[in-house]
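A.B. asks: Return a 3D structure for these sequence lines:
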Amino acid sequence: MEIITAIGRGFSPEKAMLLLVGDNILHVMNLQEFVGKSTDQMERIKGRIIGEKGKARTNMENLTNTLISIYGKTVSIIGSPDQLKNTIDAISSLSSGSMHGSVYSKLEAVKRREKLEKLQLWENQDVF
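C.D. replies: The predicted structure is shown next:
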């Protein structure tokens, strides 16, 4: 059922099939929660999330290892539950007016912390 919803929210069928891999889930955010019914504000927020030539969306996808689709009045995200939380926070921050640089810095810090935690797991394991 989520695959059909993902396709309907703007994901390609190939990307929607990633919902079958691992613990990936689909989350749909309604942008009207941030702007109400103002179409001008809606376009502004969508523009902030997409960025110039799609750069902001691509940066967020790369920093969070998620897939993002902006379609109509919604933003849809495919990823694991942990990844979704960071992406939702980033999109909420951008929608509330935060600067792109500060959002990226926060995502980079989270990514660094996760990488360090993985390294700690490897260091703490006995090889033999």
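A.B. asks: Please make it C-alpha for all contacts and neighbour counts, starting now.
C.D. replies: Noted.
A.B. asks: just to confirm, which helix or strand has the residue minimising distance to the centre of the chain in it?
C.D. replies: Closest residue to the average C-alpha location of the chain: residue 87 at 3.5 Å, with Cα atoms, centre = their mean. Using DSSP states H and E, residue 87 sits within helix 81-95.
A.B. asks: Name the residues of the host helix or strand of residue 44 that come out as buried.
C.D. replies: Element membership for residue 44, per DSSP H and E: helix 39-50. By neighbour count on 16 or more other Cα atoms under 10 Å, the buried set for helix 39-50 is 41-42, 45-50.
A.B. asks: Check what contacts that helix and list those residues.
C.D. replies: By Cα atoms under 8 Å, 6 or more residues apart in numbering, the residues outside helix 39-50 that reach it are 31-32, 35, 56-57, 70, 73, 91, 94-95.
A.B. asks: before we move on, back to that, tell me which residues touch the residue nearest to the centre of the chain, please.
C.D. replies: Taking Cα under 8 Å, 6+ apart as the contact definition, residue 87 lies against 60, 64, 66, 77.
A.B. asks: Could you report the neighbour count for the first one?
C.D. replies: This means residue 60. Here the neighbour count serves as a burial measure; for residue 60 (other Cα atoms under 10 Å) it reads 23.
A.B. asks: want to put them side by side, so please do this one too:
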Amino acid sequence: MRHVTIPQDRIGVLIGEGGATMREIESRAEVRLDIDSETGSVRIESVGDPVKGLAGPDVVKAIGRGFAPEAALELVDDDMRMLEILDLDAATRNRNDLRRQKGRLIGENGRTRELMEDLTGADVVIYGSTLGVIGGPEQVDAVRSAAEMILDGAPHGAVYSFLERRHNEMKSEGLEYHEFTPETAPEAGETPE
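C.D. replies: This next block holds a predicted model:
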């Protein structure tokens, strides 16, 4: 049994209309949720497959940190997806600095956050004093590195170039696995040219 505390304003999202989101999480993650709407405390108890149940707390935490329930539920459906939360308070000096850094991470009209998502394939949310990422290990690593560059004061152009480079690297690594079609695959014992 695990406990996760989420912000008051995210409890409604976790429960969903008529309890639909809560039931969906319970069904897909094979857990039971006990939500205290006064404190935001959520008790998560595994009631089925223990491996699926391990994703339950992360799904609840992700929704609490601003992710849409559909994005959070990807943590159950794909065991290569992971949740990482970066604490922006630790990288800022005061409230004004936090506001400025959040603005840099979001970018004008949300462009920077959107590029992080588009070029890595991860889901990125900036909520409160955190930046949340849901994606595969390489995707999460690319977003984390880009966010750290921004927090360290790197120009946005340099961060965009870094993201494009990582995007191309991830794309080419993915192609290596799908390089051969059945027609062009080497026969057993042959070496590819």
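A.B. asks: Give me the TM-score for these two chains.
C.D. replies: The TM-score (TM-score structural alignment, normalised by the length of the first structure) is 0.90; 127 aligned residues with a Cα RMSD of 1.8 Å.
A.B. asks: follow-up on the earlier one: kindly reformat the contacts of residue 87 of the first structure as TSV containing secondary structure and distance to residue 10 of the first structure.
C.D. replies: Supplementary listing: the contacts of residue 87 of the first structure in TSV, determined by DSSP: H, G, I helix; E, B strand; the rest coil; distance: Cα to Cα, whole Å:
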residue	secondary structure	distance to residue 10 of the first structure
60	helix	17
64	helix	19
66	coil	15
77	strand	10
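A.B. asks: Most neighbours among those residues, please name it.
C.D. replies: The most crowded member of the contacts of residue 87 of the first structure is residue 77, carrying 25 neighbours; neighbours defined as other Cα under 10 Å.
A.B. asks: Looks like that residue contacts residue 71 (just checking).
C.D. replies: No. Under the criterion of Cα atoms under 8 Å, residue 77 of the first structure lies out of contact with residue 71, with a separation of 11.1 Å.
A.B. asks: Show me where the second structure has its helices.
C.D. replies: Secondary structure of the second structure, counting by DSSP state H: helices at 11-15, 20-29, 50-53, 56-64, 69-77, 95-106, 111-120, 137-151, 156-177.
A.B. asks: just these: most buried one?
C.D. replies: Taking mean count of other Cα atoms under 10 Å as the contact definition, the stretch among those with the greatest mean neighbour count is helix 56-64, which reaches a mean of 24.
A.B. asks: Tell me the helices and strands packed up against it.
C.D. replies: strand 2-5, helix 11-15, helix 20-29, strand 41-46, helix 69-77 (3 or more Cα pairs under 8 Å, 6 or more residues apart in numbering; DSSP states H and E).
A.B. asks: how about those in a markdown table, adding distance to residue 164 of the second structure?
C.D. replies: Supplementary listing: these in a markdown table, determined by distance: least, Cα to Cα, whole Å:
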| stretch | distance to residue 164 of the second structure |
| --- | --- |
| strand 2-5 | 35 |
| helix 11-15 | 33 |
| helix 20-29 | 34 |
| strand 41-46 | 39 |
| helix 69-77 | 23 |
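A.B. asks: Return the residues in contact with the counterpart of residue 79 of the first structure in the second structure.
C.D. replies: In the second structure, the residue matched to residue 79 of the first structure (TM-score structural alignment) is residue 135. For residue 135 of the second structure, the residues meeting the contact criterion (Cα under 8 Å, 6+ apart) are 80-83, 121-123.
A.B. asks: now do 7 Å
C.D. replies: For residue 135 of the second structure, the residues meeting the contact criterion (Cα atoms under 7 Å, 6 or more residues apart in numbering) are 81-83, 122-123.
A.B. asks: Which among the helices of the second structure is found nearest to residue 44 of the second structure?
C.D. replies: With Cα to Cα, the closest approach to residue 44 of the second structure among the helices of the second structure belongs to helix 56-64: 6.5 Å.
A.B. asks: Helix 69-77 and the closest one, what's the angle between them?
C.D. replies: If you take axes from the mean of the first three to the mean of the last three Cα atoms, to 10 degrees, helix 56-64 of the second structure sits at 160 degrees to helix 69-77.
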